[in-house]
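Chemist: test case, fold it:
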Amino acid sequence: MSEINKEDIKQEVFDLYDDYAHSRINRRDFVQKLGLYAVGGLTVPSLMSFLMPDYQERIQVKADDSRLRSEYINYNSSKGGGNIKALLSKPVEAKKKLGGIIVVHENRGLNPHIEDVARRAALAGFVSLAPDALTPLGGYPGNDDEGRTLQSKRNRDEMLEDFIAAYEFLKEHKDCNDKIGVVGFCFGGWISNMMAVRISGLDAAVPFYGGQPAIEEVPKIKAPLMLHYAELDTRITEGWKAYETALKENKKEYTAYIYPKANHGFHNDTTPRYDKAAAELAWNRTLEFFKDKLN
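Modeler: A predicted model of the protein is given here:
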C-alpha cells in the first residue's frame, strides 16, 4: 500500500470508492472522478493503489495455521446454486462439539479476507463455514473486480438459499453442537438479516452494515440480533431507524451499535476504510455474543 496518509484523504474519496465497490459506477468513471482529488503530490495511480485491498500483508490467521483444521468442502443447495464450495474450519484442540458460525462474504465472493475472518471465528472456539456464492460461476476468480462482476450475474434470493443450505449442512455436522449463528458483511449483512427472517431455528445473527429486511418480514425473526453500523455509511444506516422501530414493536431481542466516524467496510482490515478501534470492538462484541448464544 502506498505512503498516503489516510487522514489527508477527503471523505468524498471514500464515498466514491463505496460507489465503485458496489457497482454504482464503473471502473472508467471511478478513475475519471478520482482525478478530481489527485492534487498536490497525489496521483490517480497512487490513490487507486491506496484504496484497493491488500490481501497479501493483512491476513491475521494464515491458511496453514497449526491451531486449526481448515479444508474446502462442498454441500448441496438444491434451491440455490447446486453444489456449493465452502471453507470449513475448527480448532484442532476441540474436546467437544462446538457452536457453528456461517460467515457470509461481501459482494465479490469468498476472497482471502473473508476466509481469514472465518478462521478467526474458528480460532475463537467455533466451527465456521464460509461458503462461496460464486461457486456456480466458477468461484471467486482471484480479484474483487471480477468477483463483483460475477456476483452481479447471480440472483440474490438464490444466493440466500445457498446460505440457508449452509445452515442446514452445519447443523447436521458431527462437530457442531446444533447451535448455529451467522455473521455477514455488506451483502453478507443483508444475508444475515434475511437468514434471521427465514430460519426459525437460527440461534444468533450479526449483520455488519447490512441492508435491512422489509418491515413486514420483521415479525418472522426469532433469532437474537447484534447489528453493527457505521456513522458515515448513510446509504445503509438510513434504513436503521425504521428497522429498529419494527424490532421494538415486535418485541425482538436485539442490540445495535453505530460506530462514530466509521465508514462502510470498517471491519475489513485490507482497505483504508478499516477503523482499527471500531473493528476490534465490534468483533469482540460479536464473539462474546456468539459465546453467549451458541455454547
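
Chemist: alpha carbons only for contacts and neighbour counts from here, please
Modeler: Fine.

Chemist: what helix or strand is Leu227 on?
Modeler: If you go by DSSP states H and E, Leu227 is part of strand 225-230.

Chemist: where do the helices sit along the stretch 1-150 of the chain?
Modeler: Remark: helices assigned in the stretch 1-150 of the chain by DSSP state H, counting those that start in this stretch are 11-21, 27-34, 44-51, 112-123, 144-151.

Chemist: to compare against the first, here's another:
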Amino acid sequence: MSLNTDWLNFDGGERSYRLYISRPANADTPLPVVIVIQEIWGTDAHILDLTDRFAKAGYLAVAPDLYAENGQRPDVLKEERIEQVKAFLNTLPPASWHDPIAREAALEKLPEEKREEIRSTFAELFGGLARLPERLEILQATLRFLQEYKHSRGQKVASVGYCMGGALSALLACREPSLAGAVVYYGNLPSKEQIKGIHCPVAGFFGSLDERITSQVPGFAKAMQEAGKSFTYEIYEGAHHAFFNDTRASYHVQASRDAWAKTLVFFEEVLA
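Modeler: Okay, the predicted model is just below:
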C-alpha cells in the first residue's frame, strides 16, 4: 500500500509539538486515528514502522515525539545519541542494564568522550520516567490537534503504547473522556483511584516473564470490573518484556502475531 508520511510541527498554544503522521495515500476522507506512543527509545525506526503498519490497516496513524521541545530535540536526546545507548546496552546481559556497578565497569572500557555521552543520555532517558505527566500533556495536546486536523476532523481517536508508552496510553484514557479506546503493551497500569477517569474500553498485552509489569494485571482487572469498565487482556506464556519489538532479542513471534491480530480487532470495534 502506498502511504503519505511526514513529520509535522503544530502549535499547541504555549509551545509547539512534533509528530510523525502516516496515512493511506488514496484515502481522501478524514480517517479514524491511532496514536502510537513510543517506548523509552523515542520515535525510533521500530515505532515509525508500527505507525506505518497501522496506516496500512486503514487509519490515520500518528507518533508524537515526546522528547521534542518546541519541535526540536535537545542534543542529549537526539536519535544518534539514543542509538548509541541502545548499542551499548545490547553488549550487556539485560540484567546488567540497571546494575550501576556492571554498567560502569563496561563503560570504563570505552573512550572518555563516548563514555560521557552514553552516561548523560542514559540518565536523561531513564530519569525521564519521572516526567510522565509532562509526556501526558504532549499526548493531550496531540489529541486536541487531531480533533481539528483536516485528515481526522470528526473521527474517533484511540491510542496504543509500548513499555513507557503503554503506561501513557492507559493514563491518557484516565484523563481524556473523548478517547475511544486504549491499548497497553507491557506498560505500568493505573491505580485504582485513577480508574474512575476511564470512559473507554482498554486492552492489554503482557509477557508472563515480565513479572514486574504482569503482576499488576490481576489487581487492575479486578478494579476495572468492580468499576463496571471494560478491560480485556492476554498474558503470553514464555514472552518477555518488549516481546512485540522485532528489533530486539526479546521478540516473541507467536505472541506478537496474536497480539497484532487482536489489536486490529479492538480498533475495528472502538473506532467504527
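
Chemist: ok so, going back, any chance of CSV for the helices of the stretch 1-150 of the first structure, columns distance to Glu288 of the first structure and mean neighbour count?
Modeler: What follows is these, written out as CSV (distance: least, CA to CA, whole Å; neighbours: other CA atoms under 10 Å):
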stretch, distance to Glu288 of the first structure, mean neighbour count
helix 11-21, 30, 17
helix 27-34, 39, 15
helix 44-51, 31, 17
helix 112-123, 11, 24
helix 144-151, 31, 18
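
Chemist: can you convert those helices into TSV and add a column each for distance to Phe163 of the first structure?
Modeler: Below are the helices of the stretch 1-150 of the first structure laid out as TSV (distance: least, CA to CA, whole Å):
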stretch	distance to Phe163 of the first structure
helix 11-21	22
helix 27-34	29
helix 44-51	29
helix 112-123	14
helix 144-151	14
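
Chemist: between those helices, which gets nearest to Arg69 of the first structure?
Modeler: Arg69 of the first structure lies closest to helix 112-123 among the helices of the stretch 1-150 of the first structure, at 9.1 Å (CA to CA).

Chemist: so where is that closest one in the second structure?
Modeler: Residues 45-56 of the second structure are the counterpart of helix 112-123 of the first structure, counting by TM-score structural alignment.

Chemist: next, the mean deviation of that stretch compared to the first structure.
Modeler: Here stretch 45-56 of the second structure, set against the first structure after superposition, deviates by a mean of 0.6 Å using mean CA distance after the TM-score superposition for the first structure.

Chemist: run through who's touching that stretch.
Modeler: Taking CA atoms under 8 Å, 6 or more residues apart in numbering as the criterion, the residues outside stretch 45-56 of the second structure that touch it are 1, 3, 20-24, 34, 36-39, 60-63, 245-247.

Chemist: where along the stretch 1-150 of the second structure do the strands fall?
Modeler: 3-11, 16-24, 33-37, 60-64 (DSSP state E, counting those that start in this stretch).

Chemist: what about whichever residue in the second structure pairs up with Leu160 of the first structure, neighbour count?
Modeler: Leu160 of the first structure maps onto Leu136 in the second structure when the alignment is built from TM-score structural alignment. Residues lying near Leu136 of the second structure (other CA atoms under 10 Å) number 19.

Chemist: measure Leu136 of the second structure to Arg248 of the second structure for me?
Modeler: Relative to Arg248 of the second structure, Leu136 of the second structure is positioned 26 Å away (CA to CA, to the nearest Å).

Chemist: what does Ala203 of the second structure give?
Modeler: In terms of CA to CA, Ala203 of the second structure sits 23 Å off from Arg248 of the second structure.

Chemist: between these two, who's got more neighbours?
Modeler: Ala203 (20 against 12).

Chemist: what does the more buried one correspond to in the first structure?
Modeler: The alignment partner of Ala203 of the second structure in the first structure, by TM-score structural alignment, is Met226.

Chemist: so which of the helices of the stretch 1-150 of the first structure is nearest His173 of the first structure?
Modeler: Once the helices of the stretch 1-150 of the first structure are compared by CA to CA, helix 112-123 is nearest, at 14.7 Å.

Chemist: what about the helix ranked longest in the first structure, how far off from the second structure?
Modeler: Counting residues, the longest helix found in the first structure (DSSP state H) is helix 276-294. Once the two are superposed, helix 276-294 of the first structure sits an average of 1.0 Å from its aligned residues in the second structure (mean CA distance after the TM-score superposition for the first structure).

Chemist: what residues in the second structure pair up with that helix?
Modeler: Under TM-score structural alignment, helix 276-294 of the first structure corresponds to residues 253-271 of the second structure.
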